[in-house]
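Chemist: The following comprises the amino acid sequence and a computationally predicted model.
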Amino acid sequence: MQNFNSYTKQKWNSLYPADINPISSEQLDRLKAFNDQIDVTDVQQVYLPLVYLLNLTVNSQRQAEITRAEFLQEQPPHIPFIVGISGSVAVGKSTTARLLQYLCETLLPNRKTQSLTTDGFLYPNQVLKQRGLLASKGFPASYDMPALIEFLKQVKSGAQQVQAPVYSHQSYDIIPDQHVTINNPDILILEGINTLQLPADQNVFISDFTDFSIYIDADTSLIKQWYLNRFQQLRKTAFTDPNNYFNQYAKYDLETALMMAVKTWKTINLPNLERYILPTRPRANLIIHKGEQHRIDRLYLRQY
């Protein structure tokens, strides 16, 4: 990665050393995924400098918008600053998104921050079944990319209210007639495996709409381990609900259930990672690399 500067966690922290502790261990536990081992030290050493960098970047963009508006003799628009978060399944994207939103709301109280997952733009299961794509859910073709692109266009046009569909991990499907509303925030955190991908039938990247993109990275062997660990925990918790789409896995013995999870990894998650997710990593502005137990060990900041 010749166009990235590499930083250890300690070096990254030295760029913005801060004594403040904006989050308690209890609050962090509520924000992070149950298989994520991030701790308060990571927040101080990694995420506080990141929020500081994001704030500087937002300020720079706002100034550019004001300068352009002055030249055009117009009122400067209020355009949301979009932070894209990408990476494999089970790597910690959701934790990063929730934590960033919390820190932005806490440390940048004058800036309105909202977050959204691209899961809401998956086609409904009925459509996926009709197209023979249900077994490939999560692959690029399973997303309604025109709808996602149109959503981002509206957000970037400064629309006061833009609605997005809502996805349920409980039902493994889009919730009919339910939407989340994005209200022209200062910062929009967009999380999903496809935030850096180029749709096959579109002439525009999702990343064309993002102002700062983050890729959560880890060795593939670790991601597989985290995926299987998460599966085993879900099998003992969420999957036990009879209304959960994956309730069947709680009924099998552990060995059988794990064999099915490994098959899912090999046939869906691993190919999706290798073909469509990992190749987008060089497009990110920042790569956060994790080692054992989700511990962040290195960061890569793009130069150009």
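Modeler: Nice, thanks for sending it over.
Chemist: only C-alpha atoms for contact and neighbour calcs from this point on.
Modeler: OK.
Chemist: tell me which residues in the host helix or strand of residue 233 are buried?
Modeler: Residue 233 is part of helix 220-236 when elements are defined by DSSP states H and E. By neighbour count on 16 or more other Cα atoms under 10 Å, the buried set for helix 220-236 is 222-224, 226-228, 230-232, 234-235.
Chemist: Tell me the helices and strands packed up against it.
Modeler: When contacts are defined as 3 or more Cα pairs under 8 Å, 6 or more residues apart in numbering; DSSP states H and E, helix 220-236 packs onto helix 247-251, helix 254-264.
Chemist: which helices and strands sit right next to the last one?
Modeler: Helix 254-264 makes packing contacts with helix 220-236 when contacts are defined by 3+ Cα pairs under 8 Å, 6+ apart.
Chemist: Repeat that for the first one.
Modeler: Under the contact definition 3+ Cα pairs under 8 Å, 6+ apart, helix 247-251 sits against helix 220-236.
Chemist: Okay, angle between the helix it packs on and helix 254-264 too, please.
Modeler: 130 degrees (axes from the mean of the first three to the mean of the last three Cα atoms, to 10 degrees).
Chemist: Tell me which residues are up against helix 220-236.
Modeler: The contact list for helix 220-236 (Cα atoms under 8 Å, 6 or more residues apart in numbering) reads 34-35, 88-91, 247, 249-250, 258, 261-262, 265, 291-292.
Chemist: quick check, nearest of these to residue 121?
Modeler: Set against residue 121, the nearest of the contacts of helix 220-236 by Cα to Cα is residue 89 (16.4 Å).
Chemist: can you count the residues close to the nearest residue to residue 16 once chain neighbours are set aside?
Modeler: Leaving aside its sequence neighbours, residue 16 sits nearest to residue 49 (Cα to Cα, 6 or more residues apart in numbering; 5.2 Å). As a burial measure, residue 49 scores 19 neighbours (other Cα atoms under 10 Å).
Chemist: Surely residue 49 is within a helix?
Modeler: Yes: counting by DSSP: H, G, I helix; E, B strand; the rest coil, residue 49 is found in a helix.
Chemist: Compute the distance between it and residue 186, please.
Modeler: 19 Å (Cα to Cα, to the nearest Å).
Chemist: if we can go back for a sec, closest one to residue 161 among the helices and strands packed on helix 220-236?
Modeler: Among the helices and strands packed on helix 220-236, the nearest to residue 161 by Cα to Cα is helix 247-251 (36.6 Å).
Chemist: Longest strand in this protein, by number of residues?
Modeler: Using DSSP state E to define each element, the chain has its longest strand at strand 173-182.
Chemist: before we go on, here's another structure to hold up against the first:
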Amino acid sequence: MTSGNQIHSALYLAFQRSQWAELRESVPLTLSEPELADLKGINEKLSLTEVTDIYLPLSRLLNLIVGSRQKSGVVLNEFLSRTPPKRPYIISIAGSVAVGKSTTARILQALLSQWPEHPRVDLVTTDGFLYPLAELKRRGLLQRKGFPESYDMKMLVEFISNIKAGNPYVEAPLYSHVSYDRITDQHQAIEQPDILIIEGLNVLQTGQDAAVGIQQPFVSDFVDFSVYVDAQEQLLKKWYIDRFLQFRGGAFSDEKSYFHHYSKLNDAEARHTAANIWDSINGPNLKLNIEPTRDRAHLILQKGDDHLMSQVLLRK
């Protein structure tokens, strides 16, 4: 478990890796090694075994839940003699920087789309809803990028409420990790998918986290099932530093990159810089805003060394 707040174990059923893997039953593996390689995040040692043991049982669980929701909706609408708009089932993926949320989201998208009951699964990240760089600078929030106040929550909630209402066409903003900014001339089109996966640092936040007296909807108000990807902070910091070193020789080497100046650092300088960024930004954000929302998740995926899942906690 993480080194911060302990999980309220009474809320969850705990499964060791081997126990969880047994719940896969006869679900077939539909991803090949090359397809899996395309889904991996930076520096993640993800194998087909990890997909088979962890993600296939989760895919089966979600398929059963979505199917149950679809059946209950049919009964209700038959009773009311109405044809409702198509409303996607919404799954959120939360967790710290460098924990592997994006890889988890992409694998679930690939696996869930193989089920015939819900072939269209879209994935949106909340990065696009960060305020543009110019606005972050104007508000003095550049060093708090990723904290809740750095997101355009009005825009994000409006987006997800339109999705939940069954609107036939909704646009999501896109984000560039090269320019470190929102892309202004492109959008992601969301057109009534069967399932929408939304991935981000703060998607489990609720009104409990807002200032006293503030009444407003949150992303979590629209989510049907939530997943938190968890790991000890010392592992998260190590993974962040390792990823920073890989970016230094990769994405940062692009002259258009906002972080191009980091590409000139030697190993010692790069490690020191990454550790400082973690200690001043990502670590505090984890402790103050992200980890405190963990117990709200329907399911917690706990990682150990090498990004491998060690335990799965399922809310009772």
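Modeler: Perfect, I can see it now. Keep in mind the model is a prediction, meaning the values are calculated, not measured.
Chemist: Just give the TM-score of the two.
Modeler: The TM-score (TM-score structural alignment, normalised by the length of the first structure) is 0.96; 303 aligned residues with a Cα RMSD of 1.4 Å.
Chemist: Give me the mean distance between the helix holding residue 233 of the first structure and the second structure.
Modeler: In the superposition with the second structure, the average deviation recorded for helix 220-236 of the first structure is 0.5 Å (mean Cα distance after the TM-score superposition for the first structure).
Chemist: quick revisit: mind listing what the residue nearest to residue 16 of the first structure touches?
Modeler: Contacts of residue 49 of the first structure by Cα under 8 Å, 6+ apart are 12-13, 15-17.
Chemist: distance of the aligned partner of residue 24 of the second structure in the first structure from residue 275 of the first structure?
Modeler: Alignment note (TM-score structural alignment): residue 24 of the second structure maps to residue 16 of the first structure. Per Cα to Cα, residue 16 of the first structure is found 36 Å from residue 275 of the first structure.
Chemist: what does residue 127 of the first structure give?
Modeler: From residue 127 of the first structure across to residue 275 of the first structure, the span is 23 Å (Cα to Cα).
Chemist: returning to that earlier point: other residues contacting the longest strand of the first structure?
Modeler: Residues outside strand 173-182 of the first structure that contact it (Cα under 8 Å, 6+ apart) are 114, 120, 122-125, 155, 160-168.
Chemist: which residues of the second structure does it align to?
Modeler: Against the second structure, strand 173-182 of the first structure falls on residues 181-190 (TM-score structural alignment).
Chemist: mind listing the strands for the second structure?
Modeler: Per DSSP E, the second structure carries strands over the ranges 12-16, 89-95, 121-125, 170-176, 181-190, 195-199, 225-230, 299-303, 309-315.
Chemist: Ends of stretch 279-297 of the second structure, what's the gap?
Modeler: In terms of Cα to Cα, the two terminal residues of stretch 279-297 of the second structure are separated by 26 Å.
Chemist: okay, and it goes to which residues in the first structure?
Modeler: Against the first structure, stretch 279-297 of the second structure falls on residues 266-284 (TM-score structural alignment).
Chemist: try stretch 87-102 of the second structure
Modeler: Against the first structure, stretch 87-102 of the second structure falls on residues 79-94 (TM-score structural alignment).
Chemist: and that stretch, how far apart are its ends?
Modeler: Start and end residues of stretch 79-94 of the first structure are separated by 24 Å (Cα to Cα).
Chemist: Give me the residue at the spatial middle of the first structure.
Modeler: In the first structure, the C-alpha nearest the mean C-alpha coordinate belongs to residue 191, at 2.5 Å (Cα atoms, centre = their mean).
Chemist: residue contacts, it?
Modeler: 84-86, 93-94, 97, 115-118 are the contacts of residue 191 of the first structure under Cα under 8 Å, 6+ apart.
Chemist: Need the counterpart of it in the second structure.
Modeler: Under the alignment (TM-score structural alignment), residue 191 of the first structure maps onto residue 199.
Chemist: repeat for residue 41 of the first structure
Modeler: Aligned by TM-score structural alignment, residue 41 of the first structure pairs with residue 49 of the second structure.
Chemist: State the distance from that match to residue 231 of the second structure.
Modeler: To residue 231 of the second structure, residue 49 of the second structure is 19 Å away according to Cα to Cα.
Chemist: Which one of these two is surrounded by more residues?
Modeler: Taking neighbours as other Cα under 10 Å, residue 49 of the second structure and residue 231 compare with residue 231 leading, 25 against 12.
Chemist: To which residue of the first structure is the more buried one aligned?
Modeler: Counting by TM-score structural alignment, the partner of residue 231 of the second structure is residue 218.
Chemist: what's the closest residue to its match other than its chain neighbours in contact with, if anything?
Modeler: Closest residue to residue 218 of the first structure apart from its sequence neighbours, by Cα to Cα, 6+ apart: residue 290 at 5.0 Å. Shown in contact with residue 290 of the first structure (Cα under 8 Å, 6+ apart): 216-219, 296-298.
Chemist: For stretch 221-231 of the second structure, which residues meet the burial criterion?
Modeler: 221-223, 225-231.
Chemist: cool, and stretch 191-208 of the first structure?
Modeler: By 16+ other Cα under 10 Å, the buried positions in stretch 191-208 of the first structure come out as 191-199, 205-207.
Chemist: how about JSON lines for these, with distance to residue 68 of the first structure added?
Modeler: Shown next, in JSON lines, are these (distance: Cα to Cα, whole Å):
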{"residue": "191", "distance to residue 68 of the first structure": "29"}
{"residue": "192", "distance to residue 68 of the first structure": "31"}
{"residue": "193", "distance to residue 68 of the first structure": "33"}
{"residue": "194", "distance to residue 68 of the first structure": "31"}
{"residue": "195", "distance to residue 68 of the first structure": "27"}
{"residue": "196", "distance to residue 68 of the first structure": "27"}
{"residue": "197", "distance to residue 68 of the first structure": "29"}
{"residue": "198", "distance to residue 68 of the first structure": "29"}
{"residue": "199", "distance to residue 68 of the first structure": "31"}
{"residue": "205", "distance to residue 68 of the first structure": "24"}
{"residue": "206", "distance to residue 68 of the first structure": "24"}
{"residue": "207", "distance to residue 68 of the first structure": "22"}
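Chemist: So which of those sit within helices?
Modeler: Per DSSP state H, helices hold no members of those.
Chemist: List of residues touching stretch 125-144 of the second structure?
Modeler: 145-146, 149-153, 155-156, 172-175, 180-183, 198-201, 281.
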